[in-house]
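J.: A structural model of the following input is requested.
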Amino acid sequence: MHMRKTSTARLAGGAVIAATAVALALVGPGSAATAVSDDKKTPPGQQFDIQLLSFNDFHGNLEPPAGSSGRLVIDHLLAPGATRPTDVTTDTLTPAGVGGVEYLATHLAQARESNHWSLTVAAGDLIGASPLLSGAFHDEPTIEALNALKLDVSAVGNHEFDEGYVELQRMANGGCIDDGDGANNQNSCPDRKFRGADFDYLAANVVKAGTNETILPAYTIKKMKSAKIAFIGMTLKDTPDIVTASGIAGLEFKDEVATANALVPELKAKGVNAIVVLIHQGGVPGQQTWYDQNNNPYQVNPSYDAACANGAQLDPTSPIIPIAQGLDPAIDMIISGHTHQPYVCSIKDPAGQDRMVTSASSFGRLYTDTTLTYDKKADDIIRTSVKSANVLVTRDVAKDKAETELIAKYKTLVAPIASKVIGQISSDINRAANPGGETALGDLIADAQLADPSVVGPYAPPVIALMNPGGIRADLTYSASSWGEAPGAVTFEEAFTVQPFNNYLVSLDLTGAQIKQLLNQQWSGANASAKKILQVSAGFAYSYSGTTLGAVTLNGQPLADTTVYRVVTNNFLAGGGDGFPTFLQAQNVYYGGLDIDAFAAYLTAHSPYAPGALNRITLQ
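T.: Now for the predicted structure:
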């Protein structure tokens, strides 16, 4: 029997924090939601096993993710003719695809069958950047689906803030939005009710500025007769850099290590020694050692079950490593996310002891099955007992009936929005980049933003559009036909899948010098370790070599440092997101309509659309 809490165990967001002087600056008592005990007897003996099932970065993928989004690496093969350990290998992918909430729910239920003492937890980004089936209803369907699969606890991630923190609180606590019954292709509470999450949404390091008040509970304590386990939930402290500024105005995002460590003595004072951190920050596996049939070693891309004890490793620059190294040794395990990577690794705690850190990729394609042995005399988890493994969510099991019914319900409700054909394309328009980082789909989106009349207002029309590459989430595929439309026809659902954030377009004034500064920020500052190449509109062009900016032109003329140019972008970038703080220096900021509406209108006006040459961004 799966342990569940009752509704009386819920705690609304906004609990006031008070504790020791250290905890006062971070989080504190009263910021917890505590589960009721299970009604079964405690297992005999001094020790018994507890199962944790975990996943992360679900992103509203109710239906099975398609294409590469539904695949994971399961093995490797030598390239044809390979004879030496330095030869090239190829990845073997899951042949039938993985993921889909109907299958995830079934796999989790089957995993619990032989484990009475079981909890299901998550590490954030359960909502946001979701397919239209969920996004069209403000992700209410995803919360309902997670309730149905019996999720117990989740940390918030950065995408939980996509529609602002007040909307996140509604996700946790329920209620409806008066959004005009489908205005802007969204419709809250189409059947007039939304009860919110049955699980505990945790945000220990997110407080209202100038106060010690968390926007959601900091932790939850799950009681199983004599066993008590605390879960601390956090998002990455850099969330303000990667979400729309207006949605988190008035909030502070505290350091992850300081936040969790301040809670440890508080939990111990409540008699809780077993502590698990759910954190929306993660790592990236480096190359994995793989052996061919002759036992020759090769360095290959990591597989879904990459384990640091079995030839895999985390890149030493992974953000989760210093966090794990700094978290109090009293914390028994770390369940992470954000990077969409699969791994099961041990990282040394400050006492030099191994501590398990896991991540289950993304989109519901994996879950992590962890066994922890609980010692009743010590009231704690035996650290050396913790064993974890990532498990594929295969599609060869029966679909969960409740999830199937939920999907069918929302597919009917979304059909009028999703199936509308908005334009035609003559071939695939994708995110394959030229050496400089320019993509055909980036060109299309930037051109659509430049052409959008809603951003003109009292100002001159923009002459440059800048689009962040991370906001382009899928390709436009010529052969796609989700609703029976002809090849090349683009539906609103396809367009929404490309741009699922419902960002607003913003026009603003920047000098030529500021625009060049933005271009340099693509490979410096927050982006020094991984370039973010902004996609640009027709007529604007530049070159670069390494981290040196070359010529920058507009309609063939050099950009003048002192000239003011009207630029259009989305509100995420306009708020300084993705490591582009120069946007915050802009003048005459004016908000237009939604980016998806501009994209749809441009496709309608330019059908059939054919991709052009990639000659706007040049690598010298």
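J.: all contacts plus neighbour counts: C-alpha atoms, from now on.
T.: Will do.
J.: My guess is residue 298 contacts residue 290. True?
T.: Yes - the pair residue 298 / residue 290 is scored as a contact, 5.1 Å apart, by CA atoms under 8 Å.
J.: For the stretch 401-550 of the chain, just list every one of the helices.
T.: 401-418, 440-451, 492-498, 512-520 (DSSP state H, counting those that start in this stretch).
J.: a markdown table for these, including distance to residue 169?
T.: Below are the helices of the stretch 401-550 of the chain laid out as a markdown table (distance: least, CA to CA, whole Å):
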| stretch | distance to residue 169 |
| --- | --- |
| helix 401-418 | 22 |
| helix 440-451 | 31 |
| helix 492-498 | 24 |
| helix 512-520 | 34 |
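J.: Residue 239 is nearest to which of those helices?
T.: helix 512-520 (20.1 Å; CA to CA).
J.: Go through the closest one and flag the buried ones.
T.: 512, 514-520 (16 or more other CA atoms under 10 Å).
J.: With distance to residue 21 added, can I get these in JSON lines?
T.: What follows is the buried residues of helix 512-520, written out as JSON lines (distance: CA to CA, whole Å):
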{"residue": "512", "distance to residue 21": "48"}
{"residue": "514", "distance to residue 21": "43"}
{"residue": "515", "distance to residue 21": "45"}
{"residue": "516", "distance to residue 21": "45"}
{"residue": "517", "distance to residue 21": "42"}
{"residue": "518", "distance to residue 21": "41"}
{"residue": "519", "distance to residue 21": "44"}
{"residue": "520", "distance to residue 21": "42"}
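J.: What residues does residue 560 make contact with?
T.: 511-513 (CA atoms under 8 Å, 6 or more residues apart in numbering).
J.: how about a cut-off of 10 Å?
T.: 511-513, 515-516, 552-554 (CA atoms under 10 Å, 6 or more residues apart in numbering).
J.: same thing with residue 364?
T.: 55-65, 70, 98-105, 126, 392-393.
J.: Looking at the residues you listed, which are in strands?
T.: Mapping those onto strands (DSSP state E) picks out 55, 392.
J.: if we can go back for a sec, will you turn the contacts of residue 560 into CSV that also has distance to residue 614?
T.: Listed next are the contacts of residue 560 as CSV, based on distance: CA to CA, whole Å:
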residue, distance to residue 614
511, 26
512, 23
513, 25
515, 21
516, 20
552, 16
553, 16
554, 16
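J.: from those residues, which single one is nearest residue 472?
T.: Nearest member of these to residue 472, counting by CA to CA, is residue 515, at 21.4 Å.
J.: Proceed likewise with the subsequent sequence, for comparison:
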Amino acid sequence: MKHSLHTTAFACALLALTGCASLTDSRTAEINLVALNDLHGNLEATKFTYAGVGQKNERTVMAGGIDTIAGALKAWRGEDKDLLLVGAGDMVGASPALSAMWADEPTIAALDLLGLTVTSVGNHEFDQGRIELLRQQKGGCASPRPDKACRFDGRYDGAKFRYLAANVIDANTRKPILPAYEIAEVKGVKIAFIGTVLKDAAEVVAASGIAGLQFGDEADAVNRLLPELRKEGVGTFVVLIHQGGRTPSEYDKQYCGDLEGEIVPVVKKLDPAIKLVISGHSHKGYLCKVDGKLVTQAQMGGHMMSRIKLVVDKQTGNVVDVSARNVVIAQGDYAPEPRAAAYLATVRERSTRELAKPVARIAVPIVKRSDDDESPLGNLVADATLFAGRPFGAQIAFMNRGGIRQNLEAGADNVVTKGQALATLPFANTLVVMNLTGAQIRTVLEQQWVADKVEVRGLLQLSEGFTYKYDLRRPEGARVSDILLDGVPLDDNASYRVAVNSFLAEGNDAFPIFAKGTNRADTGIRDVDMLTSYLVRKDQDNKPAGLAPAQPRIVRIR
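T.: Just a heads-up that it's a prediction; the model follows:
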């Protein structure tokens, strides 16, 4: 699957790394890259707290924002006109309202403005399904989000950059749904960028949107392409992978050897000819070495970018050296680029009026999303889910922690705006109500610890009136006890009406029981709409939402 680019068409690459001794001579070429991952539609700067090597105290700055990112790229392009800007997925999806309310079209346009050449897909590129991903690439207004698509400019022409997905296969055609790779020619050197998404993407994406797709092993998908690419005269291979890891090392440590997580076995399986892996997904900043390969990631939200230098033998096309550093994109460090700043101002102006509309008053200035067994915001959203499901007979509601993007913040007089509600629930999941037996509900609760996935997902959040206890000292499958609904023990043989979002209803997040629910009612009510309706009702009843319940709903026996 051949796709070739020439840098004169894209104006994308970056300068040699400051402070690094040049290894280039007439026989070698220095190729400079900038890598961005997990932007998640963050067009504006947000708070970022960090500490680098040798820094005892953390700093908190406003970082990112397309105007400042563009300013940094402009400065770096001034030092190397052959600049390649590349991505590692999740450029859109789970986005702030400024982007999400327009089907993320402003972010796609902003990435074009930045000069992005290629990016792997991430799992969030599939949030709205295959059809929407292909629309975002190719353009058009036929969208599963008709209330948002083409509403910003009245038309949408698609992305100028290329999405890559070497390991996402159409089950019928047995071919990738998007190009597997892109070849760029820079300074006489051919570079192949190969893109993949995590093979477990199907576990974190709504099943209905990816029906008929298969997500294969990342390393296998990459390795099988190399013979084809070598025939094209390529000797330099860069993997853009939406999969990540973690390390206790600082974001700018060169080069850590303690990277852990799902990315590590993938890198170890890659062909030795691959010297650079640009990663994402875990929202960590790192520069690490795994089996002689440099593995980078630049946190998320545009807070930092990775500056990478490849030294390539021009005769063989092989990489002889690779180095990198992560740079925090703090506001004030780079002058905003005028065109990007003007575009951001336009997006803000068109969005502010709608987003600023007041919804309702809450009891506190902020309702927090935490990593505890239950959180104030988890309780609130579960209660809102139950509230919206009551007309369909709902008795119990569950909410997955990953479906809550960020804290629910209020403005003056503790009034929540439409934009603040959208920032909390940006996924546009819909409400589904179904019948489950008591035994099935018990199984759902026990499945929270299958293969210790609770460490990744967090416990399901529960609606008011539903409680249980658990003891992790007990064997798997027998950890839950004292399950009560309104003070009455759950009956394994009885049937209960359960409300969840459409993501959970399809059995995602490794809860297959939800997909077996009967008498299903897909209400079509969006998550943010059920939240705002609940907030309005509580405010009207003069009992603003947001206070912690008097008694915990989940009790751990220690």
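J.: What does the superposition give as a TM-score?
T.: Remark: TM-score between the superposed chains equals 0.91 [TM-score structural alignment, normalised by the length of structure 2]; 532 aligned residues with a CA RMSD of 2.1 Å.
J.: returning to what we had before: quick one: which of the contacts of residue 560 of structure 1 is nearest to residue 197 of structure 1?
T.: residue 515 (43.2 Å).
J.: Which residues are in contact with the closest one?
T.: With CA under 10 Å, 6+ apart, residue 515 of structure 1 has these contacts: 464, 466, 509, 521, 552, 559-561, 564-565, 567, 582-583.
J.: out of those residues, which one sits closest to residue 373 of structure 1?
T.: Nearest to residue 373 of structure 1 among the contacts of residue 515 of structure 1, with distances taken as CA to CA, is residue 521, at 48.0 Å.
J.: if we can go back for a sec, please identify every residue contacting each of residue 298 and residue 290 of structure 1.
T.: Joint contacts of residue 298 of structure 1 and residue 290 (CA under 10 Å, 6+ apart) are 76, 89.
J.: quick one: which of the contacts of residue 515 of structure 1 is most hemmed in?
T.: residue 466 (26 neighbours; other CA atoms under 10 Å).
J.: Distance-wise, check that one relative to residue 591 of structure 1.
T.: To residue 591 of structure 1, residue 466 of structure 1 is 15 Å away according to CA to CA, to the nearest Å.
J.: what does residue 202 of structure 1 give?
T.: 32 Å.
J.: Same drill for those two, tell me which one is more crowded.
T.: Taking other CA under 10 Å, residue 202 of structure 1 and residue 591 do not tie; residue 202 has more neighbours (33 against 18).
J.: Trace that one over to structure 2, please.
T.: By TM-score structural alignment, residue 202 of structure 1 lines up with residue 164 in structure 2.
J.: can you check residue 64 of structure 1 too?
T.: So, by TM-score structural alignment, residue 64 of structure 1 is matched to residue 45.
J.: What about the residue nearest to its match when sequence neighbours are not counted, how many residues nearby?
T.: Leaving out its chain neighbours, the residue that sits closest to residue 45 of structure 2 by CA to CA, 6 or more residues apart in numbering is residue 65, at 4.0 Å. Counted with other CA under 10 Å, residues neighbouring residue 65 of structure 2 total 26.
J.: What's the separation between residue 65 of structure 2 and residue 353 of structure 2?
T.: From residue 65 of structure 2 to residue 353 of structure 2 the distance is 20 Å (CA to CA).
J.: ok, now residue 435 of structure 2?
T.: In terms of CA to CA, residue 435 of structure 2 sits 41 Å off from residue 353 of structure 2.
J.: give me the number of residues near residue 556 of structure 2?
T.: 13.
J.: quick one, what contacts the equivalent of it over in structure 1?
T.: In structure 1, the residue paired with residue 556 of structure 2 is residue 619, using TM-score structural alignment. Residue 619 of structure 1 sits next to 434-438, 542-546, 549-550 when contact means CA under 10 Å, 6+ apart.
J.: just residue 183 of structure 1 next, same as before
T.: So residue 183 of structure 1 contacts nothing (CA under 10 Å, 6+ apart).
J.: repeat for residue 494 of structure 2
T.: 435-439.
J.: rewinding a little: quick check: of the contacts of residue 515 of structure 1, which lies closest to residue 118 of structure 1?
T.: residue 521 (46.3 Å).
J.: Just give the closest residue to residue 236 of structure 2, not the sequence neighbours.
T.: residue 191 (5.0 Å).
J.: what about the one you found, distance to residue 239 of structure 2?
T.: 11 Å.
J.: With residue 485 of structure 2 instead?
T.: Residue 485 of structure 2 is 50 Å from residue 239 of structure 2, by CA to CA.
J.: do the same with residue 163 of structure 2
T.: 13 Å.
J.: ditto for residue 161 of structure 2
T.: Taking CA to CA, one finds residue 161 of structure 2 at 17 Å from residue 239 of structure 2.
J.: what do you get for residue 289 of structure 2?
T.: From residue 289 of structure 2 to residue 239 of structure 2 the distance is 14 Å (CA to CA).
J.: Neighbour count for these two, which is higher?
T.: For residue 289 of structure 2 versus residue 239, the count of surrounding residues by other CA under 10 Å is larger for residue 239: 25 against 21.
J.: Aligned to the more buried one, what sits in structure 1?
T.: Match for residue 239 of structure 2 (TM-score structural alignment): residue 277.
J.: Could you list the buried residues of the helix or strand containing that match?
T.: For residue 277 of structure 1, the host element (DSSP states H and E) is strand 274-280. Of the residues in strand 274-280 of structure 1, those buried by neighbour count under the rule 16+ other CA under 10 Å are 274-280.
J.: And that strand against structure 2, how far off on average?
T.: Compared with structure 2 after fitting, strand 274-280 of structure 1 deviates on average by 0.5 Å (mean CA distance after the TM-score superposition for structure 1).
J.: following that strand, which helix or strand comes up?
T.: Next element after strand 274-280 of structure 1 (DSSP H and E): strand 288-291.
J.: Brilliant, that's me finished.
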